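Undergrad: For reference, the sequence and a predicted model appear below.
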Amino acid sequence: MNVDRLRIRRAAYVATAFGVLALVIAGPLDRLLLGTFICIGLGLGWLNAQLTWKFITRQIRSETPSKQGLLLSTAVRLFGLTGLSVLVAFLARPNGIGVFFGLALFQVILVLHTVLPEWKAMRQLS
């Protein structure tokens, strides 16, 4: 299994744990809908990571990789994700803002799962 795929999978496990934690905390505060939208944001972040991985590997494996193709797929994916998030946040005010919290949290989790192992490896070399 590829290391990057393993990191995305581990990030998904951590995101699932944070989603459950969000629901456990939001329930007694009578904000269960906010916790649900945080979970949806975490799921959208995971979906974005998966789609990013698929588009990049498809471009790399292509006989004629194209920067324009990669740029177009990235733009479509990010505009679609942003549009969907804004729509959910607007239609489900005020709890819909949890989608953005979930997206941001997943990005932090993914970055930490990517950077920390590399940082540890660099420290061992020095």
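TA: Arrived safely.
Undergrad: going forward, measure contacts between C-alpha atoms and count neighbours the same way
TA: Fine.
Undergrad: can you pull the buried residues of stretch 112-125?
TA: 113, 114 (16 or more other C-alpha atoms under 10 Å).
Undergrad: Please disregard the earlier target; I meant stretch 92-106.
TA: 95, 96, 97, 98, 99, 100, 101, 102, 103, 104, 105, 106.
Undergrad: For those, could you give me JSON lines that also reports secondary structure and distance to residue 77?
TA: Output for the buried residues of stretch 92-106, formatted as JSON lines (DSSP: H, G, I helix; E, B strand; the rest coil; distance: C-alpha to C-alpha, whole Å):
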{"residue": "95", "secondary structure": "helix", "distance to residue 77": "24"}
{"residue": "96", "secondary structure": "helix", "distance to residue 77": "20"}
{"residue": "97", "secondary structure": "helix", "distance to residue 77": "20"}
{"residue": "98", "secondary structure": "helix", "distance to residue 77": "20"}
{"residue": "99", "secondary structure": "helix", "distance to residue 77": "16"}
{"residue": "100", "secondary structure": "helix", "distance to residue 77": "16"}
{"residue": "101", "secondary structure": "helix", "distance to residue 77": "19"}
{"residue": "102", "secondary structure": "helix", "distance to residue 77": "17"}
{"residue": "103", "secondary structure": "helix", "distance to residue 77": "14"}
{"residue": "104", "secondary structure": "helix", "distance to residue 77": "16"}
{"residue": "105", "secondary structure": "helix", "distance to residue 77": "19"}
{"residue": "106", "secondary structure": "helix", "distance to residue 77": "16"}
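Undergrad: Included below, for side-by-side comparison, is a second structure:
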Amino acid sequence: MTAVPGYVPPVTRATFRRTAIIGAAVALVAVAVLVPLGYGLFALFGCVGIALGILNSAFAMGSVVRFSHGAAAPSKAKFSGGVLVRLAVITVVAFGCAFLVRPQGVAVFVGLAVFQLLATVSSILPLIKEIRQK
């Protein structure tokens, strides 16, 4: 079976889309709840964390597509380096927010954690559907 360059399986696209939409909805709810309570910066940095999670997920998906459709022998070192750079940038941004805007900047980590939880649950859903069909 020959792989199509740039091909992303439909279930992967659907999972990413579902996670991004739910993440955006959670961010909107956080803003709607926290801003009237006087915690606008917490809401802002939580949204930044969710956005960083969405960006990381999109870049990871693109990285996997490039790795799987690269040259005859894709470079594992280049792939690993890309992963490390991407995670390092996200970490620097998150720690920068946390240290520069205390204590509200810590909400970036909350946003990242919420997105990771959403991504995990969202990726499990197709699996549960498949198991229930059998």
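TA: Received it, and whenever you're ready, just let me know what you need. Keep in mind that what you see is a predicted model, and the values were worked out from it rather than measured.
Undergrad: As JSON lines, the buried residues of stretch 92-106 of the first structure with distance to residue 122 of the first structure would be great.
TA: Shown next, in JSON lines, are these (distance: C-alpha to C-alpha, whole Å):
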{"residue": "95", "distance to residue 122 of the first structure": "42"}
{"residue": "96", "distance to residue 122 of the first structure": "40"}
{"residue": "97", "distance to residue 122 of the first structure": "38"}
{"residue": "98", "distance to residue 122 of the first structure": "36"}
{"residue": "99", "distance to residue 122 of the first structure": "35"}
{"residue": "100", "distance to residue 122 of the first structure": "33"}
{"residue": "101", "distance to residue 122 of the first structure": "31"}
{"residue": "102", "distance to residue 122 of the first structure": "30"}
{"residue": "103", "distance to residue 122 of the first structure": "29"}
{"residue": "104", "distance to residue 122 of the first structure": "27"}
{"residue": "105", "distance to residue 122 of the first structure": "26"}
{"residue": "106", "distance to residue 122 of the first structure": "25"}
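Undergrad: Alignment lookup: residue 27 of the second structure to the first structure.
TA: Per TM-score structural alignment, the equivalent position to residue 27 of the second structure in the first structure is residue 19.
Undergrad: Its match against residue 32, yeah?
TA: No: assessed by C-alpha atoms under 8 Å, residue 19 of the first structure is found out of contact with residue 32, at 11.5 Å.
Undergrad: These two: which has the busier surroundings?
TA: Neighbours per residue (other C-alpha atoms under 10 Å) separate residue 19 of the first structure from residue 32, with residue 19 holding more: 24 against 17.
Undergrad: what number of residues lie near whichever residue in the second structure pairs up with residue 31 of the first structure?
TA: Taking TM-score structural alignment for the superposition, residue 31 of the first structure sits opposite residue 39 in the second structure. Number of residues near residue 39 of the second structure (other C-alpha under 10 Å) recorded here: 14.
Undergrad: roughly how far apart are residue 75 of the first structure and residue 68 of the first structure?
TA: 10 Å (C-alpha to C-alpha, to the nearest Å).
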